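In: From the sequence below, what's the structure:
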Amino acid sequence: MDFGTYETLIVEQQGKALVVTVSRPKAMNALAGQVVEDLWALTEVLLGVGRDGEWPVHGVVITGAGEKAFVAGADIVEMQQMTAEQGETYSRRMQDVTLRLEALPVPVIAAVNGFALGGGCELAMACDFIYASRNAKFGQPEVNLGLVPGFGGSVRLADRVGIGMAREIIYTGRAIDAEEAHRIGLVNRLFDDAAAVVEGAKATVAELATKSPMAVSTCKRLMNEVASLSTAEGLDKEASAFHTAFETEDKVEGVRAFVAKERPTFPGR
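Out: Purely as a prediction, here's the structure:
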């Protein structure tokens, strides 16, 4: 399938995964306006692909070109020339990208090597999982520039690491290394180098490809929906999703294969 051509992104289907590389290595892959527009355009294509079993891949891997950075952050040089109104437009456009990544029916994995600061950390947190090389560094350094997080950091970081730790990271603007990010739950898994991170992410997508596409998609949607609900409201949503899962062909095939001690072949419906 043709996923489009972009000025700042390299988009390749590799096995079961769609690998998206932010490619501005001379600028450490900073989120210039063009990168944001390219990511927005790609998510527009992906949201139009279809749902669940119609998808040609089972996961999206987002990474950065070069050895120094996943995405170093927002483009500060561009931001220097922005008015307050232009800054808000920039913020809202990238926020829309992050919401679109969360709305995709397949998991998205951030494969982080080097710096993931500010907007780079926020892009990673919009993904379902964050895998990182041991030289990765994370942080929300906006206060060092007289700014605040603009692409979701004040919302998603607390969900990942808890409100107290999120406040310390955001208020101080400190960067944390990969080991610390893994310890506090920001990072799912650590790898030795950039190549291993991407390969690890692709291996997880290959594993996901053996599961029910309908079930994985529903789990992603359900977990996003219940995040802001009370326990009782979340349980109600879960019961409804459980009901819907019983009506799918994937459930019929999964249960049949389990009873027959066979490997299931999920139709994705």
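In: hey, let's count contacts and neighbours off CA atoms from now on
Out: Noted.
In: I62 looks like it's in a strand, true?
Out: Yes - checked against DSSP: H, G, I helix; E, B strand; the rest coil, I62 lies within a strand.
In: Could you measure from it over to G120?
Out: 11 Å (Cα to Cα, to the nearest Å).
In: more crowded one of these two?
Out: Set I62 next to G120 and count neighbours by other Cα atoms under 10 Å: G120 wins out with 26 against 23.
In: thought the more buried one was touching G64?
Out: No - using Cα atoms under 8 Å as the test, G120 is too far from G64 to be in contact (9.7 Å).
In: Give me the common contacts of the two.
Out: Jointly contacting G120 and G64 under the rule Cα atoms under 8 Å, 6 or more residues apart in numbering are F70, V71.
In: Now do the strands in the stretch 1-150 of the chain.
Out: Using DSSP state E, counting those that start in this stretch, the strands of the stretch 1-150 of the chain run over 9-14, 17-22, 59-64, 69-71, 108-112, 115-117, 129-133, 137-139.
In: and of these, who's closest to A215?
Out: With Cα to Cα, the closest approach to A215 among the strands of the stretch 1-150 of the chain belongs to strand 59-64: 13.7 Å.
In: sorry, back to before: most tightly packed of the strands of the stretch 1-150 of the chain?
Out: strand 69-71 (a mean of 32; mean count of other Cα atoms under 10 Å).
In: Please generate a structure for the following sequence too, so the two can be compared:
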Amino acid sequence: MTAYSNILFENKDGIVHLTINRPDKLNALNIKTLEEIKDAFENIYDDSSIQGVIITGAGEKAFVAGADISEIAELSEVNARKFSENGQEIFAAIENCHKPVIALVNGFALGGGCELSMACHMRVATANARFGQPEVNLGIIPGYGGTQRLTQLIGKAKSLELNMTGDMISAEEAKTLGLVNHVEVDGESAIAKCEEILKKIASKAPLAIGLVIDCVNAVYNEQENGYQTEANSFAACTKTADFKEGTQAFLEKRKANFKGE
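Out: Predicted structure coming up:
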């Protein structure tokens, strides 16, 4: 396992707790932190013992308060495009991971932090969490997928409002809009909720879970026919040992023992 300086990586009984660990910078995403997240997800993809991931931020103030402004301030048009594309690629790797990834948003999730949370499959927030895309205050726009995923999650009109005003919203408002799945009173209860969800998912057929992620993501891919992806994935499931085990267990009125085969 790679030694990291800006993130913490701990595998607890098949659930990875990935913590952005720059509390003195409110866990701002600099280039090094993004590269460490990329490396961590390469390990997550390859490690069959990992069943799910929780991403959170160190401390109680911020999940991720944004990108590192000192790096952004030095960008030119040419390297800004590469900067944006690099972040988009890393966040796409999170979004397309076949293992469920939950963002535990424990404080400010602004700019790149909000974008990171939206790349995860679900979001569980603490009551003090705040979400926003304030990039227009810096004379720029979101670059890591914020205009796209926020629109997918909460709709065009509200996405335009938040992206153009730079306003922050509370955890409860984010839940009402569909940006957040659950709001918990504090970090401890939020971790418990994340683990509850991931353990429930882990009891299901792993190959089917991965294909659910593919099919749902296909909804937003204009180059892909989501219905055909679903039909192909449904058919692929019938070739697996898990399909045989799941149907037989149902008929025998017992709990299925899925092995991801």
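In: returning to what we had before: relative to K261 of the first structure, which of the strands of the stretch 1-150 of the first structure is closest?
Out: strand 59-64 (26.9 Å).
In: quick one, longest helix in the first structure?
Out: If you go by DSSP state H, the first structure has its longest helix at helix 84-103.
In: between that helix and strand 108-112, how big is the angle?
Out: With axes from the mean of the first three to the mean of the last three Cα atoms, to 10 degrees as the basis, helix 84-103 of the first structure and strand 108-112 are set at 120 degrees to each other.
In: What is the equivalent residue in the first structure for L179 of the second structure?
Out: If you follow L179 of the second structure across to the first structure using TM-score structural alignment, you land on L186.
In: residues touching its match, list them.
Out: Each residue near L186 of the first structure by Cα under 8 Å, 6+ apart is listed here: I130, L157, R160, V161.
In: measure it to A215 of the first structure for me?
Out: 25 Å.
In: Map T98 of the first structure across to the second structure for me.
Out: That one, T98 of the first structure, aligns with F91 by TM-score structural alignment.
In: and if you look at Q13 of the first structure?
Out: Under the alignment (TM-score structural alignment), Q13 of the first structure maps onto N11.
In: do T248 of the first structure as well
Out: Alignment note (TM-score structural alignment): T248 of the first structure maps to T240 of the second structure.
In: Spatially nearest residue to its match (excluding sequence neighbours)?
Out: Of all residues not flanking T240 of the second structure in the chain, E261 sits nearest, at 5.8 Å (Cα to Cα, 6 or more residues apart in numbering).
In: ok, that neighbour - contacts?
Out: With Cα under 8 Å, 6+ apart, E261 of the second structure has these contacts: L207, T240, A241, D242.
In: Compare those and tell me which has the most neighbours.
Out: Counting neighbours by other Cα under 10 Å, D242 leads those with 22 neighbours.
In: sorry, back to before: can you name the two of the contacts of E261 of the second structure that sit furthest apart?
Out: L207 and A241, at 10.1 Å, using Cα to Cα across the contacts of E261 of the second structure.
In: for the counterpart of M168 of the second structure in the first structure, what are its contacts?
Out: In the first structure, the residue matched to M168 of the second structure (TM-score structural alignment) is A175. By Cα under 8 Å, 6+ apart, the contact list for A175 of the first structure reads L117, K137, F138, G139, Q140, P141, I169.
In: which residues of the second structure does the helix or strand hosting K220 of the first structure align to?
Out: Under the criterion of DSSP states H and E, K220 of the first structure resides in helix 213-226. Aligned using TM-score structural alignment, helix 213-226 of the first structure spans residues 206-219 in the second structure.
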